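> predicted model and sequence below, questions to follow.
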Amino acid sequence: MRVAVYSTKPYDRQFLTEANPAPGHRLSFLEPRLTPDTVPLAADADAVCAFVNDDLGGGVLERLAALGIRHVALRCAGFNQVDLRAAERLGISVSRVPAYSPHAVAEHCAALVLALDRRTHRAYNRVREGNFALTGLLGFDLHGKTVGIVGTGRIGTCFARIMTGFGCRVVASDPHPSEECRALGVEYLPLGPLLAQSDIVSLHLPLTPQTHHFLGAAELDGMRDGVMLINTSRGMLIDTVAVIEALKRGKIGYLGLDVYEEEADLFFEDLSDQVLRDDVFSRLLTFPNVLVTGHQGFFTREAMTSIAATTLGNLTAAERGEGLNLVTAAHVAR
């Protein structure tokens, strides 16, 4: 199968190429993101391979269908960037990578918790400047703290396992409780009590119409003063403007983000020689108790190997007319 691979970085080329000898697909690696303007780059392809910030709205899908594209292979778990109803109408099948390494994201989430707690990112910069003072670096013991996990799928469950290892009390909110979490001693609560009791709140939810701005001003007001909030799932789960207001008044004491509402114009690119035009994001960076990473939670060798293998397997299945890891319009209503 001839595949136009959009949003290609050197690591994408490396892992997809390493996984491709057996499938033998003809991969055309394209650095630009998929947009209405870059659709023509897929003119000779049978399928496109896309990532989290590629545009797969109805307009783009119509243009792809006109080129003869019949399959979109997402090399990610999320599919909120795809107009699945339009894809279904146009006869374009869409596959994703439903699971790669839950450990990768869960461990990155734990890394954000530890870095914010012990201010290791600030200590690193201080020491490099010859400043060995401890003032302003006071942390707290994780042992005995209450960690609230919203969403206990594979990643949330893995994070629960890590936090119980630190001796934390772990509570969770999920309409479909995990028996593995329960076996760990995790207590399931409604969202309100979870937010009110938790010293640390971590989000592990997909982005759907129902979870857009899942945490807004009202939910933030229901949290403990000085709470630590972590989001490694999808940026639009939280209302960033409301979060900034909560930071300003001390309701949020620590904020760790690996995702951001408007990350499509920022993340995965080197913008170090440019002025950031996103005033909301720039405001976030002014807080000393905020730590932002550029959507790297998935970025481990094990996860990238798994993503590449699953993506190519999905393409092989599509070539054979088989359905593997497909997402359809029915998923939107879930």
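Yep, it's here.
> only C-alpha atoms from now on, for both contacts and neighbour counts.
Noted.
> now residue 104. Nearest residue, chain neighbours left out?
residue 298 (5.5 Å; CA to CA, 6 or more residues apart in numbering).
> please disregard the earlier target; I meant residue 212.
That would be residue 237: by CA to CA, 6+ apart, it lies 5.1 Å from residue 212.
> who's in contact with that neighbour?
205, 207, 211-215, 261 (CA atoms under 8 Å, 6 or more residues apart in numbering).
> also this one, for the comparison:
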Amino acid sequence: MKIAFFSTQPYDRTFFERENAQNEFSYQFYETHLGPHIVQAVEDVDVVCVFVNDKVNRHVIQVLAEKGVKVIALRCAGFNNVDLAAAKEYGLRVCRVPAYSPEAVAEHTVAMLLTLNRKTHKAYNRVREQNFSLNGLLGFNLFGRTVGVIGTGKIGKAFCRIMHGFGCQLLAYDLYEDSELKREGLRYCTLEELYAQADIISLHCPLTADTAHLINAASLAQMKDGLILLNTSRGGLIDTLSVIEALKSRKLGGLAIDVYEQEEKIFFKDLSNTVIEDDTLQRLMSFPNVLITAHQAFFTDEALSQIAKKTLDNVKKACSGRVAADDPAFL
């Protein structure tokens, strides 16, 4: 089977080649993202493997189908960037990796929270400059704080259990309640109650038509003053301009994001010698109480190994027709 990979980084090659020790697959790697600008270059492949910022719209899918591609394999959990209706219409199977390492993302979320709260990134830079002052580094105890979790799938569940270990009170909102988490002390509630009571809110839900800009001016107005907001899910969950206004008015006490709505032209690239023209991102980065990482929450050895293994397993199932009707990896 021949697979064309898009949005390829060096580590993608490393882990996918490691999983191809028996040479079952033939690989083509493209650094560019998949979109209308490059889809005509796809030739003589059975599968295209895409990531979070590839644009797999109707036009792209039509061209892929005309070129004989049979499978669109996402090496991530989210699939908001794929036109599923068009894929079904043109007969392409779409698969994803729904649970590669939920702990990787959950642990990064907690790392961002701790860094933002205790300002360890600032303390590190100070000490390197022989500045041992504590002024401006004041944080707060997580113990006893109320943490609101929106989305209690595998990642949200892992995050809840970590925060429970810190002694936090846990509120959650999800269309489907998790009985294990309820037994462990988590309480499900309405979004309105979660907004009103939480000291910290962490987003772990997919990006859909219903959740797009879930965090907006109206929802922010319902939240406590000084709230800490975390997002390691999808950038489109947040209306960035509304969040900037909430930061300026001190409504938000801090923001930690690993995703950004317009990240596709910026993240996964070295732009250190480039003028970034995204004024919204530049404004966000100017706040001292904002912490941004470049979509790295998934980036652990265990997660990348599992992503490569599961993606190739999905490809073999799709190409052989051995797909169970209830397999969550297939859309």
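Yep, it's here. What you see is a predicted model; the values in this text were computed from it and never measured.
> now the TM-score, please.
Superposed pair, TM-score by TM-score structural alignment, normalised by the length of the second structure: 0.97. Supporting alignment: 328 aligned residues with a CA RMSD of 1.1 Å.
> ok, back up a step: tell me the secondary structure of the residue nearest to residue 104 of the first structure, please.
coil (DSSP: H, G, I helix; E, B strand; the rest coil).
> that one maps to what in the second structure?
Alignment note (TM-score structural alignment): residue 298 of the first structure maps to residue 298 of the second structure.
> ok, that match - contacts?
Residue 298 of the second structure sits in contact with 101, 104-105, 304, where contact means CA under 8 Å, 6+ apart.
> try it again with 10 Å
76, 100-108, 232, 258, 304, 307 (CA atoms under 10 Å, 6 or more residues apart in numbering).
> repeat that for residue 131 of the first structure.
Neighbours of residue 131 of the first structure in contact, by CA under 10 Å, 6+ apart: 123-125.
> any idea how far the match of residue 298 of the first structure lies from residue 234 of the second structure?
From residue 298 of the second structure over to residue 234 of the second structure the distance is 12 Å, taken as CA to CA, to the nearest Å.
> cool, residue 199 of the second structure as well?
21 Å.
> ok, now residue 188 of the second structure?
In this structure, residue 188 of the second structure and residue 234 of the second structure are 22 Å apart, going by CA to CA.
> one more: residue 17 of the second structure?
For residue 17 of the second structure, the distance to residue 234 of the second structure equals 28 Å [CA to CA].
> who has more neighbours out of these two?
residue 234 (23 against 16; other CA atoms under 10 Å).
> check contacts around the nearest residue to the more buried one once chain neighbours are set aside.
Residue nearest to residue 234 of the second structure in three dimensions, not counting chain neighbours: residue 259, with 5.7 Å by CA to CA, 6+ apart. Counting by CA under 10 Å, 6+ apart, residue 259 of the second structure touches 230-238, 267, 292-297.
> got it, and residue 114 of the first structure?
Applying CA under 10 Å, 6+ apart, the residues near residue 114 of the first structure are 108, 120, 139-142.
> distance check, it against residue 255 of the first structure.
12 Å.
> residue 281 of the first structure reaches residue 263, doesn't it?
Yes. Using CA atoms under 10 Å, residue 281 of the first structure is in contact with residue 263, at 9.1 Å.
> the first structure: strands as residue ranges?
With DSSP state E, the ranges of strands along the first structure come out as 2-5, 26-29, 47-50, 71-74, 93-95, 146-150, 169-173, 187-188, 200-203, 227-231, 252-257, 290-292.
> nearest to residue 323 of the first structure, out of those?
Among those, the nearest to residue 323 of the first structure by CA to CA is strand 93-95 (8.2 Å).
> what's the closest one packed up against?
Counting contacts by 3 or more CA pairs under 10 Å, 6 or more residues apart in numbering; DSSP states H and E, strand 93-95 of the first structure packs against strand 47-50, strand 71-74, helix 84-90, helix 301-319.
> what's the third one in contact with?
Residues from elsewhere that reach helix 84-90 of the first structure (CA under 10 Å, 6+ apart): 56-62, 64-66, 69-72, 91-94, 327-332.
> can you select the buried ones from those residues in PyMOL?
Only the buried entries of those go into this PyMOL selection, using 16 or more other CA atoms under 10 Å:
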select buried, resi 56+57+58+60+61+62+64+65+69+70+71+72+92+93+94+327+328+332
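> center of the second structure, which residue is that?
residue 233 (3.6 Å; CA atoms, centre = their mean).
> my guess is that residue contacts residue 212, does it?
No. Using CA under 10 Å as the test, residue 233 of the second structure is too far from residue 212 to be in contact (11.7 Å).
> what touches both of the two?
Any residue near both residue 233 of the second structure and residue 212 by CA under 10 Å, 6+ apart counts here, and that gives residue 206.
> relative to residue 318 of the first structure, how far out is residue 111 of the first structure?
Distance of residue 111 of the first structure to residue 318 of the first structure, given as CA to CA: 37 Å.
> apologies, that question was intended for residue 308 of the first structure.
Note on residue 308 of the first structure: its distance to residue 318 of the first structure, by CA to CA, is 15 Å.
> on that earlier part again, now the buried members of the contacts of residue 237 of the first structure.
The neighbour count (16+ other CA under 10 Å) marks 205, 207, 212-215 as buried among these.
> with adjacent residues omitted, what lies nearest to residue 122 of the second structure?
Nearest to residue 122 of the second structure is residue 137, by CA to CA, 6+ apart, at 7.8 Å.
> what's the neighbour count on the one you found?
Residue 137 of the second structure is flanked by 13 other residues according to other CA under 10 Å.
> was I right about it contacting residue 117?
Yes. Contact criterion CA under 10 Å: residue 137 of the second structure and residue 117 qualify, at 8.7 Å.
> give me the common contacts of residue 298 and residue 234 of the second structure.
residue 258.
> so which residues of the stretch 101-250 of the second structure form helices?
In the stretch 101-250 of the second structure, the helices defined using DSSP state H, counting those that start in this stretch lie at 102-118, 120-128, 154-165, 179-183, 191-197, 217-221, 240-248.
> hey, what's the angle from the first one to helix 120-128? Just curious.
Interaxial angle, helix 102-118 of the second structure versus helix 120-128 (axes from the mean of the first three to the mean of the last three CA atoms, to 10 degrees): 60 degrees.
> ok, residue 228 of the first structure to residue 146 of the first structure distance?
Using CA to CA, residue 228 of the first structure is found at 11 Å from residue 146 of the first structure.
> then residue 57 of the first structure?
40 Å.
> and residue 152 of the first structure, by the same measure?
Taking CA to CA as the measure, residue 152 of the first structure falls 16 Å from residue 146 of the first structure.
> if we can go back for a sec, tell me which of the helices of the stretch 101-250 of the second structure sits nearest to residue 323 of the second structure.
Closest to residue 323 of the second structure of the helices of the stretch 101-250 of the second structure is helix 154-165 (CA to CA; 22.1 Å).
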